[in-house]
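Student: Got a sequence here, can you build the structure:
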Amino acid sequence: MWLLCLTGPAAFAQHTNNKTTDSDTSRLLKELMVYGQKRQIASITKTPTPLIDLPISVQLIDRKLIEQQQITDVRDAIKNVSGITVTGTYGDGYAMFNGRGFSMNFNSNFRWNGILMQTTGRLYGDNIERIEILKGPASIQYGDVAPGAVMNFVSKKPLDYEYRRFELKVGEYGFVRPTLDLSGALTPAKNLLYRLNASYESSNHFIDKINGKNYLIAPSITWKIIPALEWNVELTAKNDNRTFAPGLVSPDGTFEGLKKIPRGLFLGEPDSRHRYNETSVYSTLSYKISNHLSIRNVSYYSKAQEQEESVFFPDGKADENGNLNRTTEFFQTFTGIAGTTLDLVGKFSTFGVHHDFVIGADYTRRNYTIFYNDPVELKPFNMYHPVYGENILPKIIGYDGDPDKPKQFITRYGAYVQDQLKMWDERIHLMLGVRFNKTIQGTKYTAANPTPANYKDDVKKPLSPRIALLVKPLKDLSVYASYTQSYEQNGWDELTNIMLQSTDAKQIEFGAKSNLFSGKLGIGLSVFQIDKKNIVGYVFGLDSAPDWPHLAYNEYYKWAMYQGGHHRSRGVELDINGKITPQLSINIATSYINATVVEDPAFKSGNQLEGNAKQTFNIWADYVLDKGRLKGLEFGYGFFYKGKFYASTQNLPDAVVKAYWSMDASIGYSYRQFFTRLNVSNLTNNIGYLARSGLYEPLWVRRSTLSIGVKF
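Tutor: Predicted coordinates for the structure are as follows:
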């Protein structure tokens, strides 16, 4: 049990009273943090192997870092990890991420305690203990995933001592966020525990007309049925309602043209909204068979409803007078995800060779139904003299449970085995693994919407292997090499009535990991190459059907779809995190990633992939005074840099998004149960943008956030 406590929040507990009770000792162990990679483990790997012994790249964003930076959005959290960036959002309703040069698939690359989660809403919640990033292909653990990275959110669990925390965050632009975290035992024997996380947020935006509200309620119960058997049930209910933010188009279609308009300009309609509502329930049953063998089952059901009342720009730019054509697109999506996993994790020895193994199986079923209205053109709009409210926006007419509406589905089955063999006094590690997959993707048609001719479900049964070698010349130093594969299911395309091939990827990675200062500071270095083939791609802004091979062309939206090609990503990543001294903690993340077209029907060989910044560098340092009259005073500083990138894989020279950097600063103070912190982000008020397919999203201006709280 003590080892599991070491993976908790990064709160280095200190006692001011030499006399401690059993309860105090229990609480101390639960809040203790061992920095670096010496003893930390990550649940995303599905094994209790220390990170320094894993021949794969895994990084953690822990609770302490989240609190230091006052993070309320995953987009701010992932700045602390190398190789992961934000490429854009859909109307500011949900974000899109890039991992090692490739887009992360929101249908498969995001997990909640290791299981598939809903992703079209805001991902962050105050019930998150830490965020885990597994870089590269993760098909052994999760099957059908994009190859860049998998992001896993680990939820807070009930505690066996009384814990109360209330915090109020307030800030500029009407930002208000109260949060509540309660936990403790429901029985004197402490075999029935509870935890409740709740939050509410209301905020405006530096962009005109934009506002939003969201709330989260997340209760959980842990029942220690017997010492070896534990059952945890958690419920998550969240709601998000905000103005649909369409972003900006350049008046002349170039990046420099953005200087002609204010970055706070709103090109949408105040009445258009992004609405998201989700209810999820998770059941985790863990049984410790022996000291070296345990079994774990997770079953879950998640239901979400999303409504997008979007405004977009079919021409991609305005005329010379600033007149802009705008169109609405309204749709609703109803999604249900259900599944179960079963993992047997253990260790044994044979003839001097130690084995750490996992044998598992999983099943997931995802159903989704989409209702949409045909696009409706809005009245003329001038970006230099904007007038709002002149349009009556149409509303969606669909509803959940329509028996005549076709329903899309994807069903995933998987069985996997992985063994890490440790030889020669555990100086040589050999990891071998394989996953057997069966993925079925298709549409359930109805009598009112009959099955198209020649339709069939897309069924794939690939094998996903992994092989890796790790060598430990020193106790706190490891070097490794690994080879992995992945695949992404693409299914039946309703526009062309053809079956799309799966997109496949292979990765070769070399790396080194080390722990310094008695394991308090961890260092991870990785060098990799990922090759991705049979890509399904889109090209936007086409005035006519292209002359290169394509599957479909949409005359109204002016895009073409194709499949084929070969893209490659090569890079170097460095992550340093932990404590240099008891007072000073740091987090450094930097990467150089060259993601290019090798061959492609639509793009030139050598072109950079959309949204990929070759260079990133991020550092955060926090210093806390732990002695003297100013004990409890804390200072933080961050510098975040993202190099230039292209808004599309076409690599148009006038659409290069310039490099962007920002500085953050914080000051905090804690005294007994009370704490407060002031954070200022983008201290120098720099101007930066996200971009994709000719659409630009301005990054936040300088912003201050003050928190006041109490915990006991």
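Student: C-alpha from now on. contacts and neighbour counts both.
Tutor: OK.
Student: right, and residue 565 touches residue 603 too?
Tutor: No: using Cα atoms under 8 Å, residue 565 makes no contact with residue 603, being 9.2 Å away.
Student: Check which helices and strands the longest helix seen in the chain sits against.
Tutor: The helix that spans the most residues within the chain, counting by DSSP state H, is helix 22-31. When contacts are defined as 3 or more Cα pairs under 8 Å, 6 or more residues apart in numbering; DSSP states H and E, helix 22-31 packs onto helix 2-5.
Student: Could I get the contacting residues of the residue nearest to residue 422 when sequence neighbours are not counted?
Tutor: Excluding its sequence neighbours, the residue lying closest to residue 422 (Cα to Cα, 6 or more residues apart in numbering) is residue 429, at 4.5 Å. Residues near residue 429 by Cα atoms under 8 Å, 6 or more residues apart in numbering: 53, 420, 421, 422, 423, 469, 470, 471.
Student: Here is the second sequence; please produce its structure so I can put it next to the first one:
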Amino acid sequence: MTRVLFPPAPLFRQPSTPLARLACAVAFILHTAGPMAESRSQAFNIPPQALGSALNTYAEAANVQLSYPAALAQGKQSPGISGQYTPEQALRKLLGGSLIVARSTANGTVTLEKATQAAPAATPSNQTTLQAVKVTGAAEYAADDPRNTDYAVPSASSAGRTDTPIMETPMAIQVVPKAVIHDQQAIQVGDAIKNVSGVFQGQSFGGFAETFLIRGFSTNFNNYLDGFRWPASRLTLANAERVEVVKGAAANLYGRIEPGGMINIVTKRPQATPYYALEQQFGSYDLYRTTADATGALNKDGSLLYRLNIESLNKNSFRDFVFTDRVFIAPSLTWLISDRTQLDLDFMYSDEDTQEDYGVVASALTRRPANIPISRYLNEPSTDKSNTTFYNTAVTLSHAFNDDWKVKARFNYLNRNTVDPQIYGVFWDDNPSSPTYGDMTRDAYGSFAESETYYGNVNLSGHFETLGVDHKTLVGWEHYSGDSTLHTQSDPVNWGGSTINIFHPVYQPTDYSKLPNHYQDGSGSHSNGVYFQDQITLFGKLHILGGGRYDWISDAASGFDEPSPEVAYANRKTTNDEGFSPRVGVLYQPWHWLSLYGNYVESMGSANGATDINNKRLDPQMGEQYEAGFKTAFFDGRMTSSVAFYQLTKKNMAVGVPGKPYSEAIGEARSQGVEIDISGQVTEGLSLIGSYAYTDAVILKADFNEGKQLWNVPRNAGSLWAKYDLQQAALRGLSVGAGAYFQDTKQGDNANTFQLPGWGRIDALVKYTLPVARAKTTLQFNVENLLDHSYYIASSPFITTFVIPGQPRTFMGSVKVEF
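Tutor: Presented below is the predicted three-dimensional model:
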């Protein structure tokens, strides 16, 4: 479809009736028949942003009529412009580095098209000044526009640290946009990733921290925020623009990482166009959540932009005694120093109280979760209250040397404090003939931790041509450093906790003051890495990606049971590792709607804590992946899909030598399967996001569990969520939606001693936007687990007393005002 922009109404969709199209054609002729405009300089202030959005702003400011295929601007960024320029000069700068040229037509329209070797430079010199033409219809928004309701996202930044079209990226990457987050009323990361294939929720301890399994392997509580590795905690979606999931090992750009992949939250950025939103959510189990979002310019010339996101969350749970209270604030500031230089300042503060929760238990006899109410709480309600407080500050400076080369530097500092007392089950008597049937022994563990994380990153990206070959190059350096101190109270010899009967619980608080004190000094992981990447394009259809990263990593920590902080500091031991992680990928795009790709990736993962026969620390764990697949984009990019086939292996896992005090790095686990994802707009008003994954994850080499399936990974799982905006005039503003989610039976632990049954769930949505002028007011109602099906979502790989039930039927309503 060809996009035509009329100033000053840049939001336009082709009229649907022949009569309306004829009227627009007459308007074209009438408004382009006037005299040619004199080309004079004027003030432009268009911040760096998606190219389509920049062109919208330009068309209005320059009073110029633009015409171009909608797909031409998808996935492309504009460097922006600030200063006095003629319309011709301004357009050249906005198109800088995009390989798009502008031409003037006889009627004064400026057309945009993809550059070829024979194409002349952009010369829109015969422009015609047009009077304002108002065109009604559904709006087309830029990707980062707060009002954007698209389910399809054309580009993502996580896979290559550059904003690259997904159709040109030879890796599997899925995006959950803010439109889906809003429609499903998602609050946490786990609420969003249910829409992505091959990603499953892990043990969350009542929400204290979130971990996931991607392609069979745990993320070990490491999630990412704007590319920064975030330590174990729970991240809200209150300031999330979208959630990006990169499948497979991404160590060549992000350093030490688990081989399954990474989950990266991309935060909302300040916008030049003012936007304000206030939403009140309320639901089952006394859920009350208030969020606010505001953005715009702070000065007249628009060089200083801000964004402010606020969240206040109070909710209980279907689980007895469990609650979450959180206050979150995230202000951001963007200073457009010049048309080439930008400074971003970001701050985040969160103070969260929650109840520690390990869930219910499973039986070795029935090989299923025990037959007790899913609401039953088996920790200690009076003492197991956790608090997490963090302060995060980030500074980002970017500068474009010219239209082709740009440098971007980021510094991030995170201070995190946790108080986390917990009394959890260790084992229980599940023999019905035993006089102590149902008794569970509990351990007490009090944790007080403070950590500081420093992150620095510098990227140099550029575009150039050699012998007709197009290159997009990235080189960079990254530093990551985490320091922590840990004070615990526990008695591992006498367990320190109390016994509780799972069928008839009687709660017995533990006096933590009587437990022995233990200390650990952990300087955590200190790493430096350098990396490079080159994305080569041949003939406009063949894309070749090559790159790698070399890391120098130092891990330092003392034992967990030191008698004092001073002894813990003195007993620190340091392990040094280094290694190279390569990545290569090839993508062939014979038509704009189809991409065929393959990749090979290696990654350096977690450090091994065990030692060999010479008391030397074992080499770190390694990941290796082979992947092939294809991607499609239909309906002018409004509907995208991907299919991936992969084999992923995790090697160098420590395996103890029987009867010996040392280990060998021979452990190995493998995951292979197929993943299908689809999202976007099918027809007028109908949007959907869906997924399916077949995952075969097994332990190949181990000390005890060789040949067993990896825990918490269903063989078959899928989802389908659809929303329809009613098109009839009398019902306009009303939307209905529904979603179905299912998972196959999965192993509850790595020994395969019990299973979590397969399950299915249906969710529903009704939403209505009131026909009120000036402010957009939306009433929304969601139901999760409409049929009230009982199910279990996660467990622990090593123990039967950590089983997390799924949520029963839950209602959530909201009132949102935007203007």
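Student: TM between them?
Tutor: The TM-score (TM-score structural alignment, normalised by the length of structure 1) is 0.89; 672 aligned residues with a Cα RMSD of 2.9 Å.
Student: In the longest helix of structure 1, which residues are buried?
Tutor: 27, 28, 29, 30, 31 (16 or more other Cα atoms under 10 Å).
Student: For residue 463 of structure 2, see how far away the spatially most central residue of structure 2 is.
Tutor: The residue lying closest to the centre of structure 2 (Cα atoms, centre = their mean) is residue 243, at 2.7 Å. As defined by Cα to Cα, to the nearest Å, residue 243 of structure 2 lies at a distance of 27 Å from residue 463 of structure 2.
Student: Could you do residue 615 of structure 2 as well?
Tutor: Residue 615 of structure 2 sits at a distance of 49 Å from residue 463 of structure 2 (criterion: Cα to Cα).
Student: The two: which has the busier surroundings?
Tutor: Between residue 615 of structure 2 and residue 463, counted using other Cα atoms under 10 Å, the more crowded position is residue 463 (18 against 11).
Student: And the more buried one, what's its match in structure 1?
Tutor: Here residue 463 of structure 2 is matched to residue 347 in structure 1, going by TM-score structural alignment.
Student: What of residue 630 of structure 2?
Tutor: Match for residue 630 of structure 2 (TM-score structural alignment): residue 512.
Student: you'd agree that match is up against residue 524?
Tutor: Yes: if you go by Cα under 8 Å, residue 512 of structure 1 and residue 524 touch, sitting 5.9 Å apart.
Student: so what's residue 203 of structure 2 up against?
Tutor: Residues in contact with residue 203 of structure 2 (Cα under 8 Å, 6+ apart) are 210, 211, 212, 794, 795, 796, 802, 804.
Student: hmm, try it at 10 Å
Tutor: Applying Cα atoms under 10 Å, 6 or more residues apart in numbering, we find residue 203 of structure 2 in contact with 209-213, 221, 357-359, 712, 793-797, 802-804.
Student: where along the stretch 51-200 of structure 1 do the helices fall?
Tutor: 63-68, 74-77, 139-142 (DSSP state H, counting those that start in this stretch).
Student: how big's the offset between the second one and structure 2?
Tutor: Same thing as helix 74-77 of structure 1. Once fitted to structure 2, helix 74-77 of structure 1 is off its aligned match by 1.2 Å on average (mean Cα distance after the TM-score superposition for structure 1).
Student: quick check: longest strand of structure 2.
Tutor: Counting by DSSP state E, the longest strand found in structure 2 is strand 439-466.
Student: Can you mark which positions in the next helix-or-strand element following that one are buried?
Tutor: Per DSSP states H and E, strand 439-466 of structure 2 leads on to strand 469-490 as the next helix or strand towards the C-terminus. Judged by neighbour count using 16+ other Cα under 10 Å, the buried positions of strand 469-490 of structure 2 are 470-490.
Student: between strand 469-490 of structure 2 and strand 439-466, how big is the angle?
Tutor: In terms of direction (axes from the mean of the first three to the mean of the last three Cα atoms, to 10 degrees), strand 469-490 of structure 2 departs from strand 439-466 by 160 degrees.
Student: mean per-residue distance, strand 469-490 of structure 2 to structure 1?
Tutor: Here the mean offset of strand 469-490 of structure 2 against structure 1 after fitting is 1.0 Å, by mean Cα distance after the TM-score superposition for structure 1.
Student: Give the next helix or strand downstream of that strand.
Tutor: The element immediately downstream of strand 469-490 of structure 2 (helix or strand, assigned by DSSP H and E) is strand 496-501.
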